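Q: Pasted the sequence and its predicted model underneath.
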Amino acid sequence: MGFLAFLLLGLIAGAIAKLILPGRQGGGWIATLILGVIGALLGGWIGGMVASVNMNEFFSLASWIWAIIGSLVVLVIWGFITNRRSSTV
């Protein structure tokens, strides 16, 4: 998968993860892109380890599912970090 396709996958996966998670997560499109790309990397790594998924194809359903799962994990971790930081201030 090319670099721009991977960025697009991360952006869309991050946006879908934000829609799935309840509550209000901070950040705009740039934060969504960054968290989505990190989540897509994490999801690809987890998918490769658990289910032997190859994240080389943009239109692969497995790529999208694991990218969204990874983005959800990253958003949950991000939520814990930002909630702890805002509650201590």
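A: Sure thing, it's come through.

Q: CA only for contacts and neighbour counts going forward, please
A: Fine.

Q: Start and end of stretch 20-32, how far apart?
A: 13 Å (CA to CA, to the nearest Å).

Q: which residues touch it?
A: By CA atoms under 8 Å, 6 or more residues apart in numbering, the surrounding residues in contact with stretch 20-32 are Leu11, Gly14, Ala15, Lys18, Leu72, Gly79.

Q: rerun at 10 Å
A: With CA atoms under 10 Å, 6 or more residues apart in numbering as the test, stretch 20-32 has contacts from 10-19, 33, 35-39, 68, 71-72, 75-76, 78-79, 82-83.

Q: and the comparison structure, right after this:
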Amino acid sequence: MGFLYFLLIGAISGWLAGQIWKGAGFGLIGNIIVGIIGGVIGGWIAGKLGIGGGGIVWQILIAAGGAWLLLFVISLIKK
């Protein structure tokens, strides 16, 4: 169950970051990948800042913020 939960959070947060960044998602697999990487980045940053919280909504927001940051850095590198 934990792995499916992890994928669900990744898919939702990747989709949300895609909506914010470019107005569309990246497809199911792309959303999951962006969301999982974003979750790692967002979780690391939240931990360093001492920002804690619980619940699925908080996890999605942290992962989406990390995914957005990932997309921002990628866009800087592409330019």
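A: Thanks, I have it. The model shown is predicted, which means the values in this text are computed figures rather than measured ones.

Q: how close does Gly50 of the second structure get to Gly43 of the second structure?
A: 10 Å.

Q: Tell me which of the two has more neighbours.
A: Set Gly50 of the second structure next to Gly43 and count neighbours by other CA atoms under 10 Å: Gly43 wins out with 19 against 9.

Q: Spatially central residue for the first structure, please.
A: Per CA atoms, centre = their mean, the C-alpha nearest to the average position across the first structure is that of Ser71, at 2.0 Å.

Q: ok, now which ones touch the counterpart of that residue in the second structure?
A: The alignment partner of Ser71 of the first structure in the second structure, by TM-score structural alignment, is Ala67. Ala67 of the second structure sits next to 10, 13-18, 21, 31, 33-42, 61, 73 when contact means CA under 10 Å, 6+ apart.

Q: if we go to 7 Å?
A: Going by CA atoms under 7 Å, 6 or more residues apart in numbering, Ala67 of the second structure touches Gly14, Ala17, Val34, Gly35, Ile37, Gly38, Gly39.

Q: Counterpart of the fifth one over in the first structure?
A: I take that to be Ile37 of the second structure. Per TM-score structural alignment, the equivalent position to Ile37 of the second structure in the first structure is Ile38.

Q: So for stretch 81-89 of the first structure, what gets flagged as buried?
A: By 16 or more other CA atoms under 10 Å, stretch 81-89 of the first structure has no buried positions at all.
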